[in-house]
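Visitor: Make a model of this:
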Amino acid sequence: MAKFVYTGRDRRGPKKGTLTAHSKKEAIEKLQSNGIRVKEIEQKPETFWEQDIVIGRAVKLEHMVIFLRQFAALLQAGVTVVDSAFILSQQTDSKPLRRALTNMEADMREGRPLSEAAEKQKKIFEPLFINMLKAGEATGTLDQTFSDLAVHYERQHRTRQKVISALAYPVVVGIVAVFVVIFLLVSVVPTFVGMFEDFGGELPAITRFVIYSSEWMQRFWYVIALLAVLAAGAVWLLRRRPESKIYIDYAILRMPLFGNLMRKAVLARMTRTLSSLFSNSVPILEAMDITGNVVGNEVIAGVIKESRQSLERGESITGPMQRHWAFPPLLHQMVAIGEETGSLDQMLSKVADFYEAEVETVTDRLKALIEPLMIVLLAAIVGTIVISIMVPMFEIFNTVQEGS
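Guide: Next up, the predicted model:
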C-alpha cells in the first residue's frame, strides 16, 4: 500500500489530507466515493523507516517463476494483459511483486504498454525481462515470451541452488568449528589452568600454546569481533566499487576447488541469457549489453564487452573469447559454429544445457569430497585442544600414582 497526498473539494469546502491505496487510480476512486472532487493528488515519498529492507534480489526467483508461468497461462486462456496483472497482484506471496503489479496495472489502464509499465519497476524487473517483453509485444507473442522467461528463470534458479548447496556445507561447518573452538578456549580450558599451576612442572608445548590462546581470547575477544566486522565491511565496500569488484571476481574464478564451479555457473548464466534474448528477436548488440549487466561477474562481463566491440568492427564475436582463459574451447567453438550457420541461439542454448549439467555434476562431486574433509578438519582442531588438556592430566595421574 502506498500513501497519497491530495487536495480537493466537497460540499463543505476545500479538503486536503492523506490516504493509503494500492494505486493512484484506486486513491481517486476512494475519494470520489466519499464525495470529494480531486484537484491534485500525488504519491507521498516513503521515509527510510517505511521502506522495505531488501537484501539481494527484491523478488525471489521461485516467486518470479510462478508469476511468469501464471501470466503465460492467463494470456493463453484469453485474459487481457491488464486483467492478468490485476489477478496476479491479488494472489502473489511476494509483497514487492504485488506492489509492482498494482502499479503496472494502473499504468496500463492509463494506456501505457506492458513493457513501459514494467520498465518503471526497475527494482523488480531486470533489463533482460524488459527487453524480452518489448520483443514479445512487437511480435505479438507475449504468452510465449512469458513461458520462455519462466523457463529461463527456472533454470537459473536451479543452477543457483546447486552452487549455494555446494558452498553452504563448508561455510556452516567452518562457522560451527569457530564457535566450538571459542567455547573450548573460553569456557573449558580455563577450568584446568589452576590444576596445572598447582601441579607445577614443565607443561608440554601444545598445552602452553592452548593456554596462551585461551588467555588471549578471554582478554582480547573484542579484537576478533572487530576484525570480523571490519573484514565483512571491507568486502562489502569493495564489491560495490567497480574498479575493485573485478579483482574480487577474478579471485573467485581462480579459487581452489570452487573456482571451476563458479566459472561454469557464470558461463551457464551468460549463455542462457544470450540464448533467451536471441531467440526472442532482441538485437544482438543490445542483447550483449544486457547480458554484460546481468551476468554477475565483472571478468566475464569485460569479455562480453570486448566481443560486442569486435562485432561492431565487423569481426567475429568469438575473438575475445578465444583469447581469454575463462572461456573453454567448447564454448567459443560452438559460438563460432552458431555464427556460421545462423543458429546462434540454438548453439548457446546447447552450451547452457551443458554447463548447467556440469554445475550439477561438479556440486555433487564437491559435496562428496568436502564433507569428509571438513569432518576431519573439525576433529583435528577439537582433538588438538583435547589432547593439550589430556596429556598434562595423564602426567599428573602418573605422578600421583608414583607418589602413593
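Visitor: Please count neighbours and contacts with C-alpha atoms only from this point.
Guide: OK.
Visitor: Three-state assignment for residue 42, please.
Guide: strand (DSSP: H, G, I helix; E, B strand; the rest coil).
Visitor: And this one, please, so the two structures can be compared:
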Amino acid sequence: MVNKISKKELIEFYRVFGILLLSKLSVIDSLEIIFKQSKKNQLRRVIKVLIADLRAGKSISKSFQKHSKIFDEVFIANLYVAEETGKLAEVVSEYSSYQEKFFDLKQKIIQAARYPVFVISISFGVIFFMLYYLIPSFETLFFSVNANMPTITKILLAASNFIVMNISFLFMILIITLILIYFLLKTAFVKNKIIDQVLIKSPIISKFYLHNLLARFSLSMGILLKSKVPLEHSLRISRNISDNSIFINEINKIIYSLTKGKTISKNLIKSEIFDLTFRKLIATGEESAELDKVFYLISEFYSKEFDNKINSITTLLEPLLILIVGLIVLIVLVAMYLPMFEIINYIGV
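Guide: Prediction:
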C-alpha cells in the first residue's frame, strides 16, 4: 500500500524537495532526482504519479492533493498559496522545518514514556519469575523441615501457589482484559467522556499533554498564517493535529466567533485549554497584526516548557522506579531467607 510511507521518509522527502527547489530546479526535475535516489518503493510509486500528473498539465497543489492520505492538509494548503505567490521553494523548505519540529514534539512524548514502561515491564517480569519459578523451589524445603515461616513468607507462598495452579486461567483473563480495554478505548463514549477529560483536566497529566498540544497547534498555525492561508481556514486545518474532542470543540467555537466578528483572544477567556500566557500572546499578535510570528513564539515557548517538565519528571522517576524494583526484590528475598536461618539453626541442633 502506498499510504504506508513512514513519517521519517516523508520528512526526508520534504527536506530534499525544498533544497532542490531552492537550487532553482523545476518541480518535475526535482521530483525526478528524488525518484532516482529513493530506495523506497512506496514513495517511488507516489512520485512517479506526481510527475505524470504534472506533465499532463495538472497544477502542483492538485497533483499532491490526489495523495491526501500521504500529504496532509497543512502541506496542501501551503501549496495552494505558494502557487499564487510564486514562492514554492521557500514554502516547501519552511514546511520541511515545520515537519521536523512537529515530529520531534510527538517523539518526545514517546521517549518520555519509554523508560517508565520499560522499568515497569522488567519489574513485572522479575516478580513473575520469582513467584512462578523461584518461590516454589523453596516451598518443599520449608515444609520438609516444618520451618516456622513469618507472615510475609506465607503470603508469598500462597500467591505463588495460586499463580502456579491457575496460570492458564490467569493468562486467559489477562488476554480478555487487554482485548476489552482495546475495544473500550476505541468507543466514542470512553474516548470523549473519559480519556479526553483526563488528558485535559488531570492535575498532573494535563500539564504535559497541554504544553505539547499547544506547541504543535501553534506551530501548525504559524506556518499556515506565514504562508498567507486565511485565519479561519488555518484554524480548520490546525484543529486536526489532535483528535481530542474538547480541543476540537474549543477550536470550533473560535471559528464560529470569527464569523461573528469577534477576535480569537476574546473567545479564549473561559477556555479550559488555552491558559493566560497563550491568551495574552494572542491578544498581542492581534493588536500588532503579526499573528504568524506570535504563533511561532508560542510554539517555541510551550515546546521548551514541555521539555523542562519532561526532564524534571524523568530525573525524578529514574531513581524512584529503580528504588521500587529494588524494594520488591528485597522483600521477596527477605521473605525467602528468613525461614532459611531457622532451618540452619534446626540442622545445627
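Visitor: Fetch the TM-score of the aligned pair.
Guide: Scored against TM-score structural alignment, normalised by the length of structure 2, the superposed chains reach a TM-score of 0.92; 348 aligned residues with a CA RMSD of 2.1 Å.
Visitor: The residue mapped onto residue 132 of structure 1 from structure 2 - how many residues pack around it?
Guide: In structure 2, the residue matched to residue 132 of structure 1 (TM-score structural alignment) is residue 78. Per other CA atoms under 10 Å, the neighbour tally for residue 78 of structure 2 reads 24.
Visitor: Identify the residues contacting residue 78 of structure 2.
Guide: 91, 224, 227, 229 (CA atoms under 8 Å, 6 or more residues apart in numbering).
Visitor: distance of it from residue 49 of structure 2?
Guide: From residue 78 of structure 2 across to residue 49 of structure 2, the span is 20 Å (CA to CA, to the nearest Å).
Visitor: for residue 176 of structure 2, same thing?
Guide: 45 Å.
Visitor: more neighbours, the two?
Guide: Taking neighbours as other CA under 10 Å, residue 176 of structure 2 and residue 49 compare with residue 49 leading, 15 against 12.
Visitor: where does that one land in three-state SS?
Guide: helix.
Visitor: Translate it into the numbering of structure 1.
Guide: In structure 1, the residue paired with residue 49 of structure 2 is residue 103, using TM-score structural alignment.
Visitor: Check residue 91 of structure 2 too.
Guide: The equivalent of residue 91 of structure 2 in structure 1 is residue 145 (alignment by TM-score structural alignment).
Visitor: just residue 116 of structure 2 next, same as before
Guide: In structure 1, the residue paired with residue 116 of structure 2 is residue 170, using TM-score structural alignment.
Visitor: right, and its match touches residue 370 too?
Guide: Yes. Using CA atoms under 8 Å as the test, residue 170 of structure 1 is close enough to residue 370 to be in contact (7.1 Å).
Visitor: returning to what we had before: measure how buried the match of residue 91 of structure 2 is and give me the count.
Guide: 24.
Visitor: Once you drop chain neighbours, what's closest to it?
Guide: With CA to CA, 6 or more residues apart in numbering as the criterion, residue 145 of structure 1 has its nearest non-adjacent residue at 5.7 Å, and that residue is residue 136.
Visitor: element containing the one you found, please.
Guide: Element membership of residue 136 of structure 1 [criterion: DSSP states H and E] is helix 127-139.
Visitor: Also residue 70 of structure 1?
Guide: Residue 70 of structure 1 belongs to helix 61-76 when assigned by DSSP H and E.
Visitor: Just want the angle from the helix or strand encompassing residue 96 of structure 1 to helix 61-76.
Guide: Assigned by DSSP H and E, residue 96 of structure 1 belongs to helix 95-109. In terms of direction (axes from the mean of the first three to the mean of the last three CA atoms, to 10 degrees), helix 95-109 of structure 1 departs from helix 61-76 by 30 degrees.
Visitor: Find me the equivalent region of the next helix or strand after helix 95-109 of structure 1 in structure 2.
Guide: Next in sequence after helix 95-109 of structure 1, counting helices and strands by DSSP H and E, comes helix 114-119. With TM-score structural alignment applied, helix 114-119 of structure 1 matches the range 60-65 in structure 2.
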